[in-house]
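Trainee: this is a predicted model, with the sequence first.
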Amino acid sequence: MSEITPDVVRHLAGLARIALTESEVASLTGELGSIVDNIAKVSEVATPDVEGTSHPIPLQNVFRADIPGVTLTTEQALAGAPDHDGSRFRVTAILGEEQ
């Protein structure tokens, strides 16, 4: 049986700054208790000789090698820009007020 009580739920709600009604506390007490109990069951069978898995089918990344290639010069990159300062793109601020 889990150690999740209504007082524990109220305490966790206070830490998370979440206002809960008494019916929500009662509901979450059962739900969180069930989660803790299920984790305990999994922990019982998760022994060092059982290999952990994150996916049932072995996967591997398909990334290409990171090899530098031919790139644009600064002048070429800025050639089609609507606004620049000679070495960087100039864009309108999108956060806060215009500067």
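Mentor: Now that the structure is in, tell me what you want to look at.

Trainee: CA atoms for contacts and neighbours, from now on please.
Mentor: OK.

Trainee: count the neighbours of residue 8 for me.
Mentor: Residues near residue 8, counting by other C-alpha atoms under 10 Å, number 13.

Trainee: residues in contact with it?
Mentor: If you count contacts by C-alpha atoms under 8 Å, 6 or more residues apart in numbering, residue 8 has none.

Trainee: who's in contact with stretch 73-90?
Mentor: Outside stretch 73-90, the residues that reach it (C-alpha under 8 Å, 6+ apart) are residue 91.

Trainee: for my notes, confirm residue 53 occurs in a helix.
Mentor: No. Assessed with DSSP: H, G, I helix; E, B strand; the rest coil, residue 53 is coil; it does not lie in a helix.

Trainee: second one coming, line it up with the first:
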Amino acid sequence: MEVNHALIDKLSLLARLDIKPAEKEKLRTDLEQMIGFIEKLQELDTTGIEPLMHLTEEINVLRADEVKGSVAIDAALQNARLKKDRFFMVPKVIKK
């Protein structure tokens, strides 16, 4: 696959990246090298080799889904610096 400046321009547009002209040549050579590695891997004969989905044979090891008691509201709010009625008050983190 040929990596040219038109391809880099298209990729930068799709990724919404502002790539400076000085960086384009370096990026082009890096992409060519990466694609070369992938093409080299495609030359391997993988006939008879089962695809690897996971590194180990283990499947999801999860705890049992059991209903347990929770902390009472008064106990949870006991050490709260700011509270209002039954709720914690925290500084606003989302700007409008």
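Mentor: Okay, I see it. Here the structure is a predicted model, which is why all the values come from computation and not from measurement.

Trainee: I figured residue 37 of the first structure hits residue 4, correct?
Mentor: No. Residue 37 of the first structure is beyond contact range of residue 4, at 9.7 Å (criterion: C-alpha atoms under 8 Å).

Trainee: and the contacts of the longest helix anywhere in the second structure?
Mentor: Criterion DSSP state H: the longest helix present in the second structure is helix 21-42. If you take C-alpha under 8 Å, 6+ apart as the criterion, helix 21-42 of the second structure is touched by 1-5, 8.

Trainee: which PyMOL command selects the buried ones in the residues you listed?
Mentor: If you want just the buried ones from those in PyMOL, going by 16 or more other C-alpha atoms under 10 Å, the selection is:
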select buried, resi 8
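
Trainee: for the contacts of helix 21-42 of the second structure, give me JSON lines that also has secondary structure and distance to residue 26 of the second structure.
Mentor: Below are the contacts of helix 21-42 of the second structure laid out as JSON lines (DSSP: H, G, I helix; E, B strand; the rest coil; distance: C-alpha to C-alpha, whole Å):
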{"residue": "1", "secondary structure": "coil", "distance to residue 26 of the second structure": "17"}
{"residue": "2", "secondary structure": "coil", "distance to residue 26 of the second structure": "15"}
{"residue": "3", "secondary structure": "coil", "distance to residue 26 of the second structure": "12"}
{"residue": "4", "secondary structure": "coil", "distance to residue 26 of the second structure": "12"}
{"residue": "5", "secondary structure": "helix", "distance to residue 26 of the second structure": "11"}
{"residue": "8", "secondary structure": "helix", "distance to residue 26 of the second structure": "11"}
